[in-house]
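K.L.:
predicted coordinates and the sequence they were generated for:
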Amino acid sequence: MDDSVDRHIARWRGKAPFDERVEAIVTRMQFLVRHLSRGKDAALAMVGLQDFEFETLHRLASRGEGGGATPSELAAELKLSPAGMTGRLDTLEKAGLVRRVRSEEDRRRVDVELTDEGRATWLKAMGVRGEAEDDMVGVLTRADQEVLAALLKRMLLQVEEPGSPSAPQA
């Protein structure tokens, strides 16, 4: 059975110089990433979050129950300016999803924490996203999933290798 990538390759066969096997792999990965992105957008819409809000909650949730971060730590992780981070935190705080608290160790320091509502909203978004991801990957057997994970890891290590022609430039 042909998929959209098979039809794409057939349309371009003989018209452009490419290795059909490489084109099939890369294009399918691109289509799957696009599918995941649309699924993430739908999950966030279901819980009333925008992507930037989710990403901030996600960073805070990664610190565990009761874990917090300074606004500057979050800004660095999210690659935002301090002013951009302040605006984002203001929005999330007004929505009741995060709170700013004075540090116990240093009263000059402000930490940002998830509220119970923020954690519940993040968990709901993660659940919806997880269902879509499980559905997509679930067509593969456990053994196939292990093989695919290992192959993708090898590819990622190649592009992340410093000095590799395909490594991201700093």
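P.N.:
Perfect, I can see it now.
K.L.:
drop to CA atoms for contacts and neighbour counts, all remaining ones
P.N.:
Fine.
K.L.:
list the contacts of the spatially most central residue of the chain.
P.N.:
Among the residues of the chain, the one closest to the centroid is residue 55, at 7.7 Å (C-alpha atoms, centre = their mean). Shown in contact with residue 55 (C-alpha atoms under 8 Å, 6 or more residues apart in numbering): residue 78.
K.L.:
residue 132 now?
P.N.:
Neighbouring residues of residue 132 by C-alpha under 8 Å, 6+ apart: 36, 39.
K.L.:
quick check: it vs residue 146, distance?
P.N.:
Going from residue 132 to residue 146 by C-alpha to C-alpha, to the nearest Å gives 19 Å.
K.L.:
comparison target, given below:
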Amino acid sequence: MDMSARSERSRYETEVAAYVAAGGDEQVQRVITAVHGLARRLSQWYSQQLSDLDITPGEWAVIRYLAAEADDNISTPSQLADATAVAPSSMTHRLDRMAERGLIDRTPDEENRTRILVQLTHDGWEMFRQVVRQDNMVESDVLAQVPQSQRAKLAQLLELAIAGLDDALK
């Protein structure tokens, strides 16, 4: 085991012990602390990967939203600002940079000429694919310690936790 793996495990154990000592349920703290630690480490890797590809996390948020969440893969600048939690003026600057790089197209809405529609270009889709393929390699490495036969169960359990979050936020 290398030093970073040992330190992450040690950090995990220390955090769980502290939360339990403060009155937290050990099973709950083990799960939540593990999920948080995994998310933290993946986030660090994703940030480095995006930097290597010369994409900011904000630009990736736009690409990801347009590719995976926007209706017909088309959105408006205000919808993108809401979806990525930035001010509309910041979104305008972000979209300007992305259009200059050829990642998005902005066109007037035929039904409402005062509205602009944003969609990924061929280069934007290729960037999305490249990031997803690189992510998948690292994510597969992360799951290497989880037996193939148990991955579906892990996904199902995490999906139940997500559903619980959705119910709690209603």
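P.N.:
Thanks, I have it. Just so it is clear, the structure is predicted and the values come from calculations on it, not from any experiment.
K.L.:
TM value for the aligned chains?
P.N.:
TM-score for the superposed chains, counting by TM-score structural alignment, normalised by the length of the first structure: 0.79, backed by 163 aligned residues with a C-alpha RMSD of 2.9 Å.
K.L.:
on that earlier part again, give me the aligned partner of the residue nearest to the centre of the first structure over in the second structure.
P.N.:
Superposed on the second structure with TM-score structural alignment, residue 55 of the first structure falls opposite residue 61.
K.L.:
show me what counts as buried in the helix or strand hosting that match.
P.N.:
Using DSSP states H and E, residue 61 of the second structure falls within helix 57-68. Using 16 or more other C-alpha atoms under 10 Å as the test for burial, helix 57-68 of the second structure gives 59, 60, 61, 62, 63, 64, 65, 66, 67.
K.L.:
corresponding residues in the second structure for stretch 109-117 of the first structure?
P.N.:
With TM-score structural alignment as the criterion, stretch 109-117 of the first structure aligns to 115-123.
K.L.:
no wait, stretch 37-44 of the first structure
P.N.:
Going by TM-score structural alignment: stretch 37-44 of the first structure matches residues 43-50.
K.L.:
what's the mean distance for that stretch versus the first structure?
P.N.:
Its aligned residues in the first structure lie a mean 1.2 Å from stretch 43-50 of the second structure after superposition (mean C-alpha distance after the TM-score superposition for the first structure).
K.L.:
who touches that stretch?
P.N.:
Residues contacting stretch 43-50 of the second structure (C-alpha under 8 Å, 6+ apart): 56, 57, 60, 131, 135.
K.L.:
give me the element the counterpart of residue 131 of the first structure in the second structure is part of.
P.N.:
If you follow residue 131 of the first structure across to the second structure using TM-score structural alignment, you land on residue 137. Residue 137 of the second structure is part of helix 122-142, with elements assigned from DSSP H and E.
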